[in-house]
Each structure stands twice: as structure tokens, then as C-alpha cells.
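**Q** Starting from these lines, generate the structure:
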Amino acid sequence: MRIIVFGATGMVGQGVLEACLRDKEVTDVLVVGRTPTGRVHPRLRELHHEDFTDFTAVRSQLAGYDACFYCLGTSAVGMKEPAYRVVSYDFPLAAARALLASSSHLAFCYVSGAGTDGTGRTRMMWARVKGETENALLDLSPRSFMFRPAFITPLPGTKAKTKSYVLLYRLVTPLYPVLRRVVPGYVTTSLLLGQAMLQATRHGAPRHVLETAGINALAAARPSS
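**A** Here you go, the predicted model:
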């Protein structure tokens, strides 16, 4: 499989990238971003790109891939809706349209989050915008899969970019074993998220919108690599 990853330098994306590089069936990983990952791997290539609303200049380099794992995102804290919408709606839709134009079979796996609302009735701005994004992506392709994780434990040595998240994960991550036993349907890891995406690419998923419990079940169903 050939995989494209967006957001590979973030807390979630680092785990997803690691899952791809560990999987023997993944022959090629292309990371698209503004910041280098710092990773060196024989199956990893990086494409620097600045304008995430327009992929015309690099469209030829995005052709021929089997899946896109879209992990790019930002916190809504302190953001007005227009600015948040650019990152959380315009960016992923531009990427999906560019990729599907050259690879109609491509699986598009998008990370939104627990609480995302596709009905448009919520008062939470971020949940409504991400719900609109999910709906638009699902309309674009029958091979679109939405991932709504709740609490995500990062890979050891990685951390979130948002300061408030750094503190939260510093406090809660040591409790992961306990949380996994007490509330398993709300806890996953960035690595399991990546493994679930790989499984969705290979064999599809029971639903196109997956909450944490579904993500963990899908990851557990993966063949050993």
C-alpha cells in the first residue's frame, strides 16, 4: 500500500506515521506538510507544501496512492469560526478533492474527534464545523472514513503542540492503564488509530463514522505484520 499522511508532526500524526512505517504491507509513505518530521526511513518521503487550500502545483506528486490519513488539525481555543473553518474544513476538503481527482479509489481517513456533530444542531462551534467536514468528505467518496477518538495516548517521546493539551496529557497519560480498564470505549492510542486506518484501507470498516470503541476493535482485527 502507498499512503499519504497529513499532520505527521502532530501528536496524533506521529503515531499514525509510526503505524504506517511498522506495517510491512506499506511500501511507500508520503508526508505532506510545512514542517519536516525529522524522521529518516527508506519508505518515507516528505513533500513540503505551504498552501493547503490549493494543491495544483503538486498534484502530480499526489497521484497513485491508496489512502490518505488526514491528521492535521488545530485547537479551537481562542479561535473565531472563520479562521477555524479554514483549517478544519477548507484544508481537508482541498486535500481530498485533489487526491480523489487522480486516484478515485483512494481511501480518505479523517481524524475529527469525540463530540463531532454532523446534524448542525450543536452550539459548540468546533463540533459543528467538523461535522460539516465529515459530511462533505462522506459525500465525496464511498471510501471516506471518519475517526472520532476521545482520549488519545501519544507515542512515548511525543507530545501535543497546544500548551493546554501538553499539560493535560502530562497529567492523564500515566493513568492510561487504569482508564483502559475502566472506560475502554473512550481511550485509545495514536498507534492504534493508525492501525485502524490501515485496516479500513485494506478491508473497509463496519461503519463510515467510528468512535473510540470502533477504532480499537478495527485495530484489533488487523493482520499481524
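
**Q** CA atoms for contacts and neighbours, from now on please.
**A** Noted.

**Q** Geometric centre of the protein: which residue is closest?
**A** Nearest to the geometric centre of the chain sits C71, at 2.9 Å (Cα atoms, centre = their mean).

**Q** which residues touch the closest residue in space to that one that isn't next to it in sequence?
**A** Spatial nearest neighbour of C71, excluding adjacent residues (Cα to Cα, 6 or more residues apart in numbering): G7 at 4.8 Å. Under the criterion of Cα atoms under 8 Å, 6 or more residues apart in numbering, the neighbours of G7 are 13, 31-33, 70-73.

**Q** What of P149?
**A** P149 makes contacts with 111-114, 186-188, 210-212, 215, as judged by Cα under 8 Å, 6+ apart.

**Q** ok, which stretches of the chain are helices?
**A** 11-22, 81-85, 91-102, 125-140, 163-172, 176-182, 190-203, 212-220 (DSSP state H).

**Q** buried stuff in the second one?
**A** Of the residues in helix 81-85, those with enough neighbours to count as buried (16 or more other Cα atoms under 10 Å) are 84-85.

**Q** Proceed likewise with the subsequent sequence, for comparison:
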Amino acid sequence: MKIIITGATGMIGEGILLASLDHPEIADVLMVNRRASPLKHPKLSELIVKDFTDLAAHSDHLGGYDSCWYCAGISSLGMSEQKYSHITFFTTILFAKELARLNPEMVFFYLSGVYADSSENGKIMWARIKGKTENALNELQFKAAYSFRPGFIIPLKAQKNVRFIYKVLKLIYPFLFPNKTLTYDEIVTALARILTLGYNKNILEIKDLKIIAKRAECTK
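**A** Here you go, the predicted structure:
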């Protein structure tokens, strides 16, 4: 399978990228970044896109892919609702629309958040906008669109971009809350399996990702 990954210079995107490069069923990975990454791998190629809302000059490089794993994003801390919405909703949807046009058989996976608000009416700003983005993606002309909501993810040893708090929490969180903890291998294994076989829910919670990943391991 051939996949596109965005946000690979961020913490979660980097972890998913590294796990994807190790996955035997993933043959080619195109990372679409706003800035260059030093990472090199035989499976990996890179496309620098400064503005995700303007893909016209890059269309020739974005066709022929089976899936996009959209991990680009930003923290809402200190941001106005208007600015956060522009980055999280507007930019994501424009990017996704262009991919859907170029790859109508593509399966799109969106990195959301555990408490994303699908009703779009809650009091938490970031959760409303994440939920709005999830809902809008489901309306696009992809083969399928899924939003995955991971909780705490155990950092990989090879990761360069890991916040200090995660380095501390990885020592205790998985033992205190194993059902709310994922590994990057679990996430990538689950997404790869869904890409091949589909799934009956568009929202992938922690328990869904764990179940699918375990099911995939049992079939090897």
C-alpha cells in the first residue's frame, strides 16, 4: 500500500511515520511537510508544501495513493477560536478535498482527539472544531474516511520530537491506565488493517484501535 502522511515533523506524526516505515504491508510513504525533515529511508519520499490550502502546484505528486494519514495540527492553547478553526478545520478540509479529487478510491484517516465533540455544540472550543472537522470529512468523496482518537501513546526510542512530560509519563501511565494507552505499532497496524478490510465505525476510539490491532496480529 502507498500512503501519504502529514504532520510528520510533529510528535504523533513522527511516531506514526516511523512505525509505518517498519510495517511490512506499507510499500511507499510520502510525507507532506511544511518544512524539511532529516529522516531518510528507502520507502520514504518528501514533498514540501508551505500552504496546505493551495495544492495546485503539487497535484502531480499527490495522485496514485491508497490512503492519507493526516496528523498535521496544532494545540489550541492561547489561540482564538477563529485562528484555531482556520488551521484545524478550514486547512484540513481544503487539503482533503484536493486529495479526494485526485484519489477517489483513497481512504482518509484524520488524527482527532479523545474528547472531540461530534455534536459541535459543546463548551470546549477545540473539541467542537475537531468534531466539526470529523463530520465534514465524512461528507467528502473518499472511498472511506475515519477519525482516530488516540489517548496516551508510548513514545518510540527512535523519536526525536518527544515532549519531556511524555518521557516521564511513559514510565507510569501505561501501568496505571493500560486501557487508555496505545503504542504506535498498534495504531499503524490498526489503520493498515482498516485500509484493507474497512470498519463499521467512522470514529476510532482507543478500544477500537486496540481490538483491530490485536485482531490483525492473530491473522499473521
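
**Q** possible to save the helices of the first structure as a markdown table with distance to R59 of the first structure?
**A** Output for those, formatted as a markdown table (distance: least, Cα to Cα, whole Å):
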| stretch | distance to R59 of the first structure |
| --- | --- |
| helix 11-22 | 21 |
| helix 81-85 | 23 |
| helix 91-102 | 7 |
| helix 125-140 | 18 |
| helix 163-172 | 34 |
| helix 176-182 | 41 |
| helix 190-203 | 21 |
| helix 212-220 | 30 |
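
**Q** Next one: R180 of the first structure relative to T173 of the first structure, how far apart?
**A** In this view, R180 of the first structure and T173 of the first structure are 11 Å apart by Cα to Cα, to the nearest Å.

**Q** Nearest residue to D185 of the second structure in space, ignoring adjacent ones along the chain?
**A** A19 (5.7 Å).

**Q** Map that neighbour onto the first structure.
**A** Under the alignment by TM-score structural alignment, A19 of the second structure pairs with A19 in the first structure.

**Q** quick one: contacts for that match?
**A** By Cα under 8 Å, 6+ apart, the contact set of A19 of the first structure is 191-192, 194-195.

**Q** Compare the residues you listed with the second structure and list the ones that remain.
**A** Mapping those onto the second structure (both residues aligned by TM-score structural alignment, their matches' Cα atoms under 8 Å) leaves 191, 194 still in contact.

**Q** which of the contacts of A19 of the first structure tops the neighbour count?
**A** Q195 (28 neighbours; other Cα atoms under 10 Å).

**Q** Now that residue: closest residue in space, sequence neighbours ignored.
**A** Nearest to Q195 of the first structure is A219, by Cα to Cα, 6+ apart, at 5.1 Å.

**Q** Quick one: residues in contact with stretch 172-192 of the second structure.
**A** Contacts to stretch 172-192 of the second structure, defined as Cα under 8 Å, 6+ apart, come from residues 15-16, 19-20, 23, 25-26, 109, 150-156, 206-207, 209-210, 212-214, 216.
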